[in-house]
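Novice: sharing a model prediction with you, sequence too.
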Amino acid sequence: MWLLILVLIAVCFIFYVKEARLKVVSSPALAYFKRALPQLSQTEREAMEAGDTWWDASLFSGKPNWSQWLQTGKPALSDHERDFIEHELNELMAMLDENQICAQGDLPPEVWQFLKEKGFFAFIIPEKFGGKAFSAQANSAIVAQIATRSLSAAVTVMVPNSLGPAELLLHFGTPEQQQTWLPKLANGSALPCFALTSLEAGSDAGGITDFAVVCKQEFEGEMTLGLKVTWHKRYITLAPVASVLGLAFKVYDPDQLISEATELGITCALIPTDHPGVEVGARHDPMGLAFMNGTTQGQGVFIPMHWVIGEMDGIGKGWRMLVSCLSAGRGISLPALSAGTAQLSAKASTAYCRVRRQFKQSLWRFEGVQVALARIAGLSYSIEATRQNTAMAIDLNKSPAVITAIAKYHLTEMARVAINDAMDLHGGKAIQRGPLNYLALHYQGMPISITVEGANILTRNLMIFGQGATRCHPYVLKEMAAAQEQDADMALQQFDKVLMQHLAHSGKTFLKASFNGLTRGVFSSAPVAGEVARYYKTLTWYSQILAVQSDLAMLVLGGKLKLQEMRSARLGDMLSQLYLASCVLKKFEDDGRQCSDLPLLHYVMQFHLSAFERAFTGFIDNFAPTGLKTIAKRWFMPFGGAVDGPSDRLITALCESLYCNKLTLARVSNLCDTSGHAGLAALEQAFQLFPKCEQCLHKFECWQKAHQAKLLVLNTDEQLAMAVAECVLDEEERELLVEWFQVSRKALSVDESV
């Protein structure tokens, strides 16, 4: 049946005639389509309608326009944004000591005051309200740089600048609400939090049990129309210190005071935390980090209707508000934290693997170490490329829910791999907590990024392809609209037209994918020449494979695909790898096609392409009938995939590039400033000194090996003096090595408990 469906798609295309609609096909197809339509809850439908598409739709179509992709603009910062980073941000970085912050359980008072006074909570607020009006690119870059030093401070800064009262007010608040709150949020006199998650409702926001009843009650001496709200929220960042609470709840109107309906839907409101009845509960302890997180609750708390975001017009529109803002925030905050963690891992691991020596050579010379080191560098490069391009989409006024879900899931997972590898490479140094340890708290805090703003299991299995299949497909959304048309004749007419276009598209894509499988995509077009062109061609071929597999999955499974999470997740993985690889190619072009970046580019592209191939193979193995699995794989990849993953030679070349080319290291660690962290600064000093003394260190070590017996009772200074006496070293070399041993020992030292 599976292969027969492929043939039918091609046949329908061959016999498709633009002017002659095949109603004999479309009428039963419409009936099937209505039966097969996935059943969407109201919250799912609103989430689907709130976002939009961007480059993901082009990848999903099977015909990505690479020239258009490369011309979408380069990530850039304004002069005002760069000035803020060079001054206010650098001043903040010098104030942050994450070990001290976590030991005290809070940011120091002077840091809180600095954040408020300098506008760190006002990035997204327009200048007319006293805000910074920064781009998403600047917002992301600032949070990422803070994250290299202090996750506690980064989370504190990111929350008011992503999903929160300011974002909701800007898009949905009335002018009066904006005038009331935005200046206070901008100058820090009002500190916000937003409460969505409750005990019963986490991923299923539609299951919120927090509720409000429309009523009239005396407020400030007058009978006022409003809501009596009951809630109990948890995991709310900044709740313990917030002065204004953004709150999501369901509204009911049993007396029909404002509507003929009783259930009015999810609604958002702003409530001052000093309002009678508002309770700030116990504080949580998020993995030992010091950012404020806790609970809030209230029982029958009356609020006037003008505290609802959007006032009366905002009743029942809260979920649409949240998902439209959440997709933007998800594309800024979590990628920024991931970039900070990955770049810290790259910066520290590269330096440590040169400074740390075993068996008379630096760690990075060992091939096993090179595997982990190359992976850290490659993932950091990919994360930065995706962070920049996803933020750019938001700056282009897009709200691409699928792309931001891809960025959230994959970048946090890649950062988790990077920090794990960094911990392995540092060995014992990484597990001794204290001021000299620059990795432990980031490792400790990694599960937070994995969990928040949509847990990763949910994001991968339900959101990426679950939304992508409908939002990004060029025809499915139109077919769904036609199937829901009440007028039968109109429905058939609309569906007939879209169905024929869909079949034509599917047939063409199937033939192109089959041809590119035979030719390995060599005849596809590419916007550039040279050795990089093959990646564009391969991605076009793989995009066509995804389009065909998606059509087949939706045709065979229909609405059941929503429940086939493992299968849909693999299709989502295929789309994700295409997007991540696209961002890498664009970054390479935006950075000026530097030859020094080629080892990085080749490593990352082969990493993502091989991940696509594994997802494709896994999908076929778990979707196609047993007898057709091999045929299906051979049909689209008759000679296998385009790559087998990064080769050993490429891994070694990338590691050599990290140490021989400063630009390569800068690409994967430019956001990480080492000056303010005692342990990292000492490591960087040793890293910079090593090239100057490497040659004389080698001479000294060879001499030590030859005279091992007589040197056993001598300390290092005595051995250096003997080496000078025997003319192995001159006095200048001895002084250099004295400095090296002093600096390197400091860099490799760990904290000790008293």
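Specialist: Sure, I can see it.
Novice: contacts and neighbour counts: CA atoms only from here.
Specialist: Noted.
Novice: pretty sure residue 193 is in a helix, no?
Specialist: No. Counting by DSSP: H, G, I helix; E, B strand; the rest coil, residue 193 falls outside a helix, being strand.
Novice: so it versus residue 492, what's the distance?
Specialist: Distance of residue 193 to residue 492, given as Cα to Cα, to the nearest Å: 49 Å.
Novice: higher neighbour count, these two?
Specialist: Here residue 193 and residue 492 are set side by side on neighbour count (other Cα atoms under 10 Å), and the busier one is residue 193, at 26 against 22.
Novice: distance check, that one against residue 159.
Specialist: Applying Cα to Cα to residue 193 and residue 159 gives a distance of 8 Å.
Novice: check residue 499 too.
Specialist: According to Cα to Cα, residue 499 stands 44 Å off from residue 159.
Novice: then residue 304?
Specialist: Counting by Cα to Cα, the gap from residue 304 to residue 159 is 26 Å.
Novice: so what does the longest strand seen in the chain touch, helix or strand wise?
Specialist: In the chain, with assignment by DSSP state E, the single longest strand is strand 222-237. Applying 3 or more Cα pairs under 8 Å, 6 or more residues apart in numbering; DSSP states H and E, we find strand 222-237 packed against strand 192-195, strand 211-219, strand 293-304.
Novice: returning to what we had before: so residue 304 and residue 159 - more neighbours on which side?
Specialist: residue 304 (22 against 19).
Novice: with adjacent residues omitted, what lies nearest to the more buried one?
Specialist: residue 226 (4.1 Å; Cα to Cα, 6 or more residues apart in numbering).
Novice: for comparison:
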Amino acid sequence: MSDNNAAINEELTMFKDMVLRFMDQEILPHYSKWEDDHHMPREVWHTMGRAGMLLVDMPEKYGAADASFDVCQMIQEEMCRLGLHSLATGYNIHANIVAPYLLNIGTEEQKDYWLPKMATGEVLTALAMTEPNAGSDVAGMKTNAVKEGDSYILNGSKVFITNGNQANMIIVCAKTDPKAGAKGVSLFLVDTSLPGFSTGKPIHKIGQHSSDTGELFFENMKIPANALLGEEGRGFAYLMQELPRERLGCAVQAIGHAQGALDLTIDYVTQRKAFGQTVGQFQNTRFKLAECQTELEMCKALLEKHMDKFSRDEMTVTDAAMLKLAATEMQLKMVNECLQLFGGYGYTDEYPISRFYRDARVQTIYAGSSEIMKEVIARGMLGR
């Protein structure tokens, strides 16, 4: 093992111990109530900020921990293993997606202003791409921003936006040149305290109940010209540049979530008895668990390969698509098999496996559906 790998492993161990203590003390005692209420208090993000869990892999000069990329992914994986998928989804957007957009594309002024506030939890963030009539079709979006002097006037709406109702700043994708298709898309750092911004009722979902999912409206919203993130008209290119990390994060969550479901199931089948023996002694149960473990290990190996490629800045859009496709499809299949082994109890809210089942379903939809992933992979193979 190289000195660098040893240092990363030591750092991961240190942070993991801290993360597990934090979850045990600050999150797990309240999480079921948040899920029942379909609401996670905004204070959670302040608490996470005080614990040093936000933006862990951002530079120290922005008030972050300057830890390795692996630490940020480990936090998501542990959240999902513990069944905290709603929290992990919001965390992924704020710390694993929006923060890198700012770090990689933003001006020093933008980074100095937003990143320290994001690290403390004072500012919660979101990314707004999807529209009511334009999901994966970014080029077909209708939200627009018109330049007027030293400002832009923003109009339009977005839907299914994680952290949308509570966010203080949102990266908004908008058309600055409606005739240019994908080349007419720009990104803006939108301060939600400005006039012209509003939200609809929180969207209730099949799973991830306490994850804040909102519908956003921009009505003649005047935003300063320095809210432009990067260059005008390069928004689609920036999205393609940053999507691999987002999809890698989805795969990390899938693997953590699947591991958590498997742990619950192993514990259940070794205790539950039927026909004079434990459920775990039936051949069908043993074979199903063996299949689950094998598929999980294969996805872990694929993740390790692409985490390494990402660290060398070599992971391609096609790599990320294959990883997300494999990991999230495995996750859905695995939690389904696990719930089946619980029998009727698995279909009740009393047993956490039911929440694992519900929460997993969206993983093959957001950040690019499995169908889109297959198309991306095929284009990479066929060159068109």
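Specialist: Perfect, I can see it now. From a predicted model like this one, the values you see are computed outputs, not experimental measurements.
Novice: and the TM-score between these chains?
Specialist: Overlay of the two chains. TM-score (TM-score structural alignment, normalised by the length of the second structure): 0.91; 379 aligned residues with a Cα RMSD of 2.4 Å.
Novice: what's downstream of the longest strand of the first structure, the next helix or strand?
Specialist: Sequence-wise, the next helix or strand downstream of strand 222-237 of the first structure (DSSP states H and E) is strand 244-252.
Novice: what's the mean distance for that following strand versus the second structure?
Specialist: Here the mean offset of strand 244-252 of the first structure against the second structure after fitting is 1.0 Å, by mean Cα distance after the TM-score superposition for the first structure.
Novice: hmm, back to that, residue in the second structure matching the residue nearest to residue 304 of the first structure?
Specialist: Residue 226 of the first structure maps onto residue 151 in the second structure when the alignment is built from TM-score structural alignment.
Novice: quick check: that match touching residue 220?
Specialist: No. Between residue 151 of the second structure and residue 220 there is no contact under Cα atoms under 8 Å: 11.4 Å.
Novice: returning to what we had before: let me see the contact set for the match of residue 226 of the first structure.
Specialist: By Cα atoms under 8 Å, 6 or more residues apart in numbering, residue 151 of the second structure lies in contact with 222-225.
Novice: next one: it from residue 347 of the second structure, what distance?
Specialist: From residue 151 of the second structure to residue 347 of the second structure the distance is 53 Å (Cα to Cα).
Novice: adding distance to residue 539 of the first structure, write the helices and strands packed on strand 222-237 of the first structure out as CSV.
Specialist: Listed next are these as CSV, based on distance: least, Cα to Cα, whole Å:
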stretch, distance to residue 539 of the first structure
strand 192-195, 40
strand 211-219, 48
strand 293-304, 42
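Novice: contacts only, for residue 636 of the first structure.
Specialist: Neighbouring residues of residue 636 of the first structure by Cα under 8 Å, 6+ apart: 513-514, 516-518, 545.
Novice: make sure I have this right: residue 268 of the first structure is in a strand.
Specialist: Yes. Counting by three-state DSSP, residue 268 of the first structure falls inside a strand.
Novice: quick check: the aligned residue for it in the second structure?
Specialist: Using TM-score structural alignment, the equivalent of residue 268 of the first structure in the second structure is residue 187.
Novice: so for its match, what's the nearest residue that isn't a sequence neighbour?
Specialist: That would be residue 173: by Cα to Cα, 6+ apart, it lies 4.8 Å from residue 187 of the second structure.
Novice: so what corresponds to the one you found in the first structure?
Specialist: Here residue 173 of the second structure is matched to residue 248 in the first structure, going by TM-score structural alignment.
Novice: do the same with residue 235 of the second structure
Specialist: For residue 235 of the second structure, the aligned position in the first structure is residue 318, judged by TM-score structural alignment.
Novice: can I assume its match is in contact with residue 268?
Specialist: Yes. Residue 318 of the first structure lies in contact with residue 268 (Cα under 8 Å); the separation is 5.0 Å.
Novice: what stretch of the second structure does the strand or helix carrying residue 181 of the first structure fall on?
Specialist: Per DSSP H and E: residue 181 of the first structure is located in helix 175-187. Mapping helix 175-187 of the first structure onto the second structure (TM-score structural alignment) gives residues 108-120.
Novice: how about residues contacting that stretch?
Specialist: For stretch 108-120 of the second structure, the external contacting residues (Cα under 8 Å, 6+ apart) are 45-46, 48-50, 52, 54-56, 62-64, 94, 99, 102-103, 123-125.
Novice: and the match of residue 173 of the second structure, how many neighbours does it have?
Specialist: Here the number of neighbours of residue 248 of the first structure (other Cα under 10 Å) works out to 27.
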